[in-house]
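**Q** Below is the sequence, then the predicted model.
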Amino acid sequence: MTIIFLLIGISLLVALTFLASFFWAVRSGQYEDDYTPSVRILFEDEAE
């Protein structure tokens, strides 16, 4: 029974870590440009 409580605690810690990293990504502007990726494939690559 103790292992169940340990696993629940670890899973909550992992879930909170992912939630915090998601909020950090949203606050730092990772999801602001939603137009450019959809049209990037339409443009040809520039020759170097």
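**A** In hand now; what should we look at?

**Q** going forward, measure contacts and count neighbours with C-alpha atoms only.
**A** Fine.

**Q** Would you mind measuring from R40 to A25?
**A** Relative to A25, R40 is positioned 22 Å away (C-alpha to C-alpha, to the nearest Å).

**Q** can you check S11 too?
**A** The span separating S11 from A25 equals 21 Å under the rule C-alpha to C-alpha.

**Q** same check, this time on L7
**A** 27 Å.

**Q** Okay, one more to line up with it:
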Amino acid sequence: MVNTRTDVELAAAVQNALQRLLPQIRAEIREEFRTGSGPSGSGGNP
């Protein structure tokens, strides 16, 4: 039932999406650490 071409296309689409999103995710994580290191009112680590 597995269509190989569909699996390859899906894998390529996921990889493409990850390559586009990773820099944005990294920037958001960096921003979160920057704001989280200040007052702990933003719901960061206890």
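**A** That came through, no problem. Please read these numbers as outputs of a predicted model, since none were measured by experiment.

**Q** Kindly provide the TM-score of these chains.
**A** Overlay of the two chains. TM-score (TM-score structural alignment, normalised by the length of structure 2): 0.52; 36 aligned residues with a C-alpha RMSD of 2.1 Å.

**Q** any chance you could map the helices in structure 1?
**A** 2-27, 36-39 (DSSP state H).

**Q** and the ones you listed, which is most packed in?
**A** Using mean count of other C-alpha atoms under 10 Å, the stretch among the helices of structure 1 with the greatest mean number of neighbours is helix 2-27 (a mean of 11).

**Q** for that one, packing partners?
**A** For helix 2-27 of structure 1, the packing partners by 3 or more C-alpha pairs under 8 Å, 6 or more residues apart in numbering; DSSP states H and E come out as none at all, with no helix or strand in contact.

**Q** Tell me how far it lies from the chain's centre.
**A** How far helix 2-27 of structure 1 lies from its chain's middle: 14 Å, per C-alpha atoms, centre = their mean, to the nearest Å.

**Q** which residue in structure 2 lines up with L6 of structure 1?
**A** Aligned counterpart of L6 of structure 1 in structure 2: E9 (TM-score structural alignment).

**Q** same thing with F22 of structure 1?
**A** When structure 2 is aligned by TM-score structural alignment, F22 of structure 1 is paired with I25.

**Q** No further queries at this time; thank you.
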